[in-house]
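S.K.: I need the structure of the sequence given here:
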Amino acid sequence: MTSRFFALIPCAGTGSRSGAAMPKQYRSVAGRDLLHHTLAAFDACHELAQTLVVIAPDDAHFDARRFAGLRFIVRRCGGASRQASVLNGLHALAEFGADDNDWVLVHDAARPGITPGLIRTLIGVLKDDPVGGIVALPVADTLKRVAPDSGGRIARTEARDGLWQAQTPQMFRVGMLRDAILDAQRNGHDLTDEASAIEWLGHAPQLVQGSLSNFKVTYPEDFDLADAMLRRQGGS
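M.R.: Reported below is the predicted structural model:
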């Protein structure tokens, strides 16, 4: 049986670091909700059987009319953490025919610079991989480690050789990712992304070259940068 591809976009966060009065995924960027730009990239990829957006049960900002014409489904099953939202989303995908052997691409809602081309590249590289993998960029900047309780003073410089900055989408088999998250939870392991869950099981995910434009909108100044980038892309 041929494996299918699903996308899962956890969208239950409050975006507290962004300085916005509402969750950042609903803030207008380049004339559209930030989430709209993200969903549009996945909508353009007909390789995907379905895209699931996971929002908080009490989300009062989501309005499906603002995303009219885009192919996706919504479930109000967001949890208290990203890890919980992803796990609940994996369970919800079963409603739409996803089985353990199918692939799921988990993507941050707040990465509106994702492109259909990058999504297709990830699928093309990983579709026959035994583990799966993630989009990432090699670290270009010098890294400094700050000593605890030092008031921001440098303790040492870290070697950047072999270091990559994780992005999303992160693509793994539905069953493997679900089992990895559950196992990590049982053992009290703190997960920072989906790849760390797979690593917890002893697997080595593949890295696929990402893009600087696929950055995560996190801080107030990031909105202006995303706005300029998306307007430039839309006009090209």
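S.K.: drop to CA atoms for contacts and neighbour counts, all remaining ones
M.R.: Fine.
S.K.: so what's the residue count around Ala68?
M.R.: Here the number of neighbours of Ala68 (other C-alpha atoms under 10 Å) works out to 10.
S.K.: how near is it to Ile119?
M.R.: Ala68 sits at a distance of 22 Å from Ile119 (criterion: C-alpha to C-alpha, to the nearest Å).
S.K.: same check on Pro23?
M.R.: Going from Pro23 to Ile119 by C-alpha to C-alpha gives 25 Å.
S.K.: same check, this time on Trp103
M.R.: Computed with C-alpha to C-alpha, the distance linking Trp103 and Ile119 is 13 Å.
S.K.: need the residues that contact the lengthiest strand in the chain.
M.R.: Once the chain is assigned using DSSP state E, the strand that runs over the most residues is strand 164-173. Judged by C-alpha atoms under 8 Å, 6 or more residues apart in numbering, the contacts made with strand 164-173 from elsewhere in the structure are 100-108, 111, 119, 122-123, 126, 131-139, 194-195, 210, 214-215.
S.K.: another for comparison:
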Amino acid sequence: MYCPDFSRVEEAGQQRGSVCAIIVAGGTGSRFGNPGGKQLVEIAGRPMLSWTIEAFDRTHTIGHIVVVCPEERCAEYRARAVEPCGFETPITFADAGMTRQDSTHAGLVAAPEGCAYVAIHDGARPLIRPETIDAAVQALCADADLDGVVCGQPAIDTLKIADPMGLIDSTPDRSQFWCVQTPQVFRIDALRQAMDFAARTGFVGTDDASLVEEAGGLVRCIEAPRDNLKVTVPEDLPLVEAIMQMRRN
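M.R.: Okay, here's the model as predicted:
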């Protein structure tokens, strides 16, 4: 596990105001099956999105938070997931795009001037810990050669390559594979350049790191807790709620 050392963050020239979190909460939650989406589904008595925002509010490194959500739901998200919670970090909103890539771009545009780093995170990962966010920021700040850092874990399951019918072709060496999560932290200029490159070439990535990789950037994986789960389908909710309740006891 990569553990934070905040003195090294300071040595790397890191200042709280130069890191902006972009929390992407623009999905419709079609796989979750809730007509109102999943961001405001209650977990341990609060909207899921408020738990996600709270983790970033409690960090040592994040100086601004941008929540990217559908334009027509901005007031609702603010009223239910932000205003009742008394967060100290400045929070602004940006309008979600048609795709995840578009939404990340909208958040990037909304980042305040003077921001040198951005931490992109899924709104539906409410179990993220502040210390994990700080560790990812630290890892990027401490290595001038890196363009980004991605949280995740080395794969522990056996992996198979199969054809469309499910027939196995081969079993790759899992030591080279990681299961990635968010946050994904980038130097803001590197992500902007990657976004421009993707727009010019038509590249569509499966995550933000893939855009930077495609543009020739250097991205590192760091190990983070496995309980940083994403709420995708209804059966994810009881497990996430149980973990949240356990943390509060």
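S.K.: superposed, how do the two chains score by TM?
M.R.: A TM-score of 0.90 describes the superposed chains when it is computed by TM-score structural alignment, normalised by the length of structure 1; 229 aligned residues with a C-alpha RMSD of 1.8 Å.
S.K.: and the helix or strand that the longest strand of structure 1 is followed by, what other elements does it pack with?
M.R.: Counting by DSSP states H and E, the next helix or strand C-terminal to strand 164-173 of structure 1 is helix 174-186. If you count contacts as 3 or more C-alpha pairs under 8 Å, 6 or more residues apart in numbering; DSSP states H and E, helix 174-186 of structure 1 packs onto helix 82-93, helix 194-200.
S.K.: picking up where we left off before, and the longest strand of structure 1, how far from the chain's centre?
M.R.: Averaged C-alpha coordinates place strand 164-173 of structure 1 at 7 Å from its chain's average position (C-alpha atoms, centre = their mean, to the nearest Å).
S.K.: one more: stretch 119-134 of structure 2?
M.R.: 6 Å.
S.K.: over in structure 1, find the residue span it aligns onto.
M.R.: Mapped onto structure 1 with TM-score structural alignment as the criterion, stretch 119-134 of structure 2 occupies residues 105-120.
S.K.: buried residues in that stretch?
M.R.: Buried positions in stretch 105-120 of structure 1, judged by neighbour count with 16 or more other C-alpha atoms under 10 Å: 105-116, 118-120.
S.K.: hey, where'd the strands end up in structure 2?
M.R.: Chain-ordered strands for structure 2, with DSSP E as the definition, fall at 19-24, 42-43, 46-47, 64-69, 91-95, 117-122, 148-154, 161-162, 168-170, 178-187, 219-223.
S.K.: how much space between the residue lying farthest from the centre of structure 2 and Ala194 of structure 2?
M.R.: Among residues of structure 2, the one most distant from the C-alpha centroid is Leu167; the distance is 33.8 Å, by C-alpha atoms, centre = their mean. Distance, Leu167 of structure 2 to Ala194 of structure 2, by C-alpha to C-alpha: 36 Å.
S.K.: and Glu54 of structure 2, by the same measure?
M.R.: From Glu54 of structure 2 over to Ala194 of structure 2 the distance is 29 Å, taken as C-alpha to C-alpha.
S.K.: how about Arg220 of structure 2?
M.R.: In this structure, Arg220 of structure 2 lies at 16 Å from Ala194 of structure 2, with C-alpha to C-alpha as the measure.
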